[in-house]
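Q: What follows is a predicted protein model with its sequence.
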Amino acid sequence: MKSLAAFAIFLLAIAVVWELLASLGGFNRLLFPSLTSIFSRMGRMLASGELFTETVATLSRMFLGYAVAIMVGVPVGLWMGRSRLAEDLFGPLVNFLLPIPALALVPLFVLWFGLTLKAAILIISITSAMPIIVNTWSGSKTIDPIFPRVASSMGVTGTRFFMKVVLPSALPSIMIGLRQGLAMAWRAAIGAEFFAVAATGLGIRMFEAKDYIQMDVILSLLVVIMAVSIVLDKLIFAPLEARTIERWGMGGGT
């Protein structure tokens, strides 16, 4: 409750400063609209169903790319943590791709795949897979040495050892990676839509609004992007991660 109250006060302060600048700052109202104009436009977009359609389209692409990232990132990270060969094979590639921003990949994928949704999905997948791989790798590698010894003394080996020891120990780190990967997927989805060919999407609508100098539309969509990000992270993943760490908190994350 204290965090929510602090966040609400922060948002209120931003709103007051914005209104003062819009009213008294002498800015062009077309480029610096008031909050009344922004939320009025948002209300009309909600009433028409446009905002819902654009948000669902972007979320669909994001979750598709995110699902691919999970299916690739978690197994690869676990393999790297338990195999020196896999670590030597994939480690340099992961370290190379990790610091690269999503938008830096856009020209490359546009040249390879054109202005298509395939390019957007691949950008989302690669960008969100990196933190998933790194945290899963770290979690599965830094298992407390006592656990394998205890498991060995009890005859727990092979698949049972993986399911009973490795996976539970790495699960807190995996959840941290999934949470970071989701945030990266959301950002990459918005950025990739600036260049992908599609009929709907928050990024696509923002890019169109820029051409018509519809600043109230752009700012309305930014509010929606921020709201969706908060819901995904704070209301869904943060409690899930906290329960996972409380239940299986045997390992650490990066």
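A: Received the coordinates, thanks. Given the structure is predicted, the values throughout are model-derived calculations rather than measurements.

Q: all contacts plus neighbour counts: C-alpha atoms, from now on.
A: OK.

Q: List the buried residues of the helix or strand containing Pro75.
A: For Pro75, the host element (DSSP states H and E) is helix 50-82. Applying a neighbour-count criterion of 16 or more other Cα atoms under 10 Å, one finds 51, 54-55, 58-59, 61-70, 72-74, 76-82 buried in helix 50-82.

Q: ok, now stretch 111-129?
A: Result for stretch 111-129 [16+ other Cα under 10 Å]: buried residues 114-129.

Q: Just checking the distance from it to the centre of its chain.
A: Its chain's C-alpha centre and that of stretch 111-129 lie 15 Å apart, by Cα atoms, centre = their mean, to the nearest Å.

Q: Could you do stretch 44-63 as well?
A: Worked out by Cα atoms, centre = their mean, stretch 44-63 lies 18 Å from the chain centre.

Q: ditto for stretch 76-85
A: The mean C-alpha position of stretch 76-85 is separated from the chain mean by 24 Å, Cα atoms, centre = their mean.

Q: go on, stretch 244-251?
A: Using Cα atoms, centre = their mean, the offset of stretch 244-251 from its chain centre is 22 Å.

Q: which parts of the host helix or strand of Ser152 are buried?
A: In the assignment (DSSP H and E), Ser152 maps to helix 146-153. For helix 146-153, a neighbour-count test (16+ other Cα under 10 Å) marks 147-148 as buried.

Q: Would you mark the buried spots in the very next helix or strand once past it?
A: Downstream of helix 146-153, the next assigned helix or strand under DSSP H and E is helix 158-161. Within helix 158-161, the residues that count as buried by 16+ other Cα under 10 Å are Phe161.

Q: any residues touching helix 158-161, and which ones?
A: With Cα atoms under 8 Å, 6 or more residues apart in numbering as the test, helix 158-161 has contacts from 148, 151.

Q: And stretch 120-138, how far out from the chain middle?
A: The answer for stretch 120-138 is 10 Å, by Cα atoms, centre = their mean.

Q: One more to weigh against that first structure:
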Amino acid sequence: MTTSIDQRTRNKKMRKLLLGCLLPGAALMVWQLAGVLELVSPTLFPTPLSILSDLYGMLASGELLFHLRISILRAALGFAIGGTSGLILGLLVGLYSRAEELMDPTVQMLRTVPLLAITPLFILWFGFGELSKVLLISMGAFFPMYVNTFLGVRSVDSKLFDVAKVLEFSRFKQITTLVLPSALPNVLLGLRLSLSTAWLCLVVAELMGADQGIGFLIQDARSFMRTGVVFVGIFIFASVGKLSDSIVRLLESKLLKWRDSYKG
């Protein structure tokens, strides 16, 4: 019986994977065919096989892994600073109405300012070094985590707090045993959005000015009309972004097994 259930689960996952690959696979086939038939310019739209050849060459030389490591470290550091700050401040503002009155209007005002408008200021204040890039990524990662954590705390049933008072829970115990578990769906959603925003801000930071990283690789390739390398950089950004999102979704499936939600 267990074996049959496991087999059905594996088949369902395989079917889901195949369906997810169907559209990109068809697009790549059409793209390759258009390149072979010379319907598109090979300079502007190199074929997928040509791009794959560039990818292999960059992996063999170690160039791609070097720049990828730099980008991942930047994104991870920025996300750690911004995501952690957003989580803590979201909890604080969600738990205390005075903190909301004092800080939330300012945070919401800053949230509406486009990051591209702030980027020149970051460069003026902190230069083209690592600090400006990490701070820009941190700012992008902060707001999704803050907003979703705040909403998660405020969505906790108020009757649970009444029970906690009857049981004489300390504030710390209320947060760890009541608030965080109840707000977890929103917090994990904030984590997903925060990761994706951090990755997008990394692209902006590296394209604006960097001498290392995947963004620099794309800019450098654009200057020398190495379109295949540009596509490789875009593919790396998309792949790492999708991988990080899949990891958080896997975390959601493990931590939120108790939810009986609609599956479609």
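A: Yep, it's here. Since this is a predicted model, take the numbers as computed values, not measurements.

Q: Please state their TM-score.
A: After superposition, the two chains reach a TM-score of 0.91 (TM-score structural alignment, normalised by the length of structure 1), with 247 aligned residues with a Cα RMSD of 1.8 Å.

Q: what's the helix holding Ser152 of structure 1 aligned against in structure 2?
A: Residues 159-166 of structure 2 are matched to helix 146-153 of structure 1 when aligned by TM-score structural alignment.

Q: Could you pull up the residues touching the most far-flung residue of structure 1 relative to its centre?
A: Largest separation from the mean C-alpha position in structure 1: Ser153, at 41.3 Å (Cα atoms, centre = their mean). Residues counted as contacts of Ser153 of structure 1 (Cα under 8 Å, 6+ apart): none.

Q: Among the buried residues of stretch 111-129 of structure 1, which ones are in helices?
A: 117-129 (DSSP state H).

Q: can you tell me which two in those residues are farthest apart?
A: Across these, the longest distance by Cα to Cα is 18.0 Å; it joins Leu117 and Ala129.

Q: so what does the helix or strand containing Ile190 of structure 1 touch, helix or strand wise?
A: Using DSSP H and E, Ile190 of structure 1 sits in helix 167-193. Based on contacts counted as 3 or more Cα pairs under 8 Å, 6 or more residues apart in numbering; DSSP states H and E, the elements that helix 167-193 of structure 1 packs against are helix 50-82, helix 102-113, helix 117-141, helix 202-211, helix 238-248.

Q: repeat that for 10 Å
A: helix 50-82, helix 102-113, helix 117-141, helix 202-211, helix 215-230, helix 238-248 (3 or more Cα pairs under 10 Å, 6 or more residues apart in numbering; DSSP states H and E).

Q: quick one: that helix to chain centroid distance?
A: 6 Å.

Q: what does that helix correspond to over in structure 2?
A: The aligned range for helix 167-193 of structure 1 is 180-206, by TM-score structural alignment.

Q: The matching stretch against structure 1, how far on average?
A: On superposition with structure 1, the mean distance recorded for stretch 180-206 of structure 2 (mean Cα distance after the TM-score superposition for structure 1) is 1.2 Å.

Q: show me the contacts for the residue most central in space within structure 2.
A: Residue closest to the mean C-alpha point of structure 2, counted by Cα atoms, centre = their mean, is Ser196 at 2.0 Å. By Cα atoms under 10 Å, 6 or more residues apart in numbering, the residues touching Ser196 of structure 2 are 75, 79, 140-141, 144, 190, 202, 240-242, 244-245.

Q: any idea how far it lies from Phe142 of structure 2?
A: In this view, Ser196 of structure 2 and Phe142 of structure 2 are 12 Å apart by Cα to Cα, to the nearest Å.

Q: With Ala60 of structure 2 instead?
A: 37 Å.

Q: where's the residue mapped onto Thr149 of structure 2 from structure 1 relative to Ser34 of structure 1, distance?
A: With TM-score structural alignment as the criterion, Thr149 of structure 2 lines up with Thr136 in structure 1. Thr136 of structure 1 is 45 Å from Ser34 of structure 1, where distance means Cα to Cα.

Q: For stretch 28-47 of structure 2, buried residues please.
A: Buried residues in stretch 28-47 of structure 2 (16+ other Cα under 10 Å): 31-32, 34-35, 40, 45-47.

Q: Could you work out the end-to-end span of that stretch for me?
A: First residue to last in stretch 28-47 of structure 2 (Cα to Cα) measures 9 Å.

Q: Find the pair from the contacts of Ser196 of structure 2 with maximum spatial separation.
A: Farthest apart among these - using Cα to Cα - are Pro144 and Val240, which lie 19.3 Å from each other.

Q: mean deviation (superposed) between the match of helix 146-153 of structure 1 and structure 1, please.
A: Compared with structure 1 after fitting, stretch 159-166 of structure 2 deviates on average by 1.1 Å (mean Cα distance after the TM-score superposition for structure 1).

Q: for Leu44 of structure 2, helix, strand, or coil?
A: Going by DSSP: H, G, I helix; E, B strand; the rest coil, the secondary structure assigned to Leu44 of structure 2 is coil.

Q: Give me the aligned partner of it over in structure 1.
A: By TM-score structural alignment, Leu44 of structure 2 lines up with Leu31.

Q: neighbours of the nearest residue to its match once chain neighbours are set aside, just the number please.
A: Excluding the flanking residues, the one nearest Leu31 of structure 1 by Cα to Cα, 6 or more residues apart in numbering is Met215, at 5.8 Å. Residues within reach of Met215 of structure 1, counting by other Cα atoms under 10 Å, total 19.

Q: Give me the more crowded residue out of Pro144 and Val240 of structure 2.
A: The residue with more neighbours, out of Pro144 of structure 2 and Val240, is Pro144; 28 against 15, by other Cα under 10 Å.

Q: Please report the distance of that one from Gly190 of structure 2.
A: 5 Å.

Q: same deal with Val166 of structure 2?
A: Relative to Gly190 of structure 2, and taking Cα to Cα, Val166 of structure 2 is found at 31 Å.

Q: List the residues that contact the aligned residue in structure 2 for Ala242 of structure 1.
A: In structure 2, the residue matched to Ala242 of structure 1 (TM-score structural alignment) is Ser253. Neighbour list for Ser253 of structure 2: 247, 259 [criterion: Cα under 10 Å, 6+ apart].

Q: change it to 6 Å
A: By Cα atoms under 6 Å, 6 or more residues apart in numbering, no residues touch Ser253 of structure 2.
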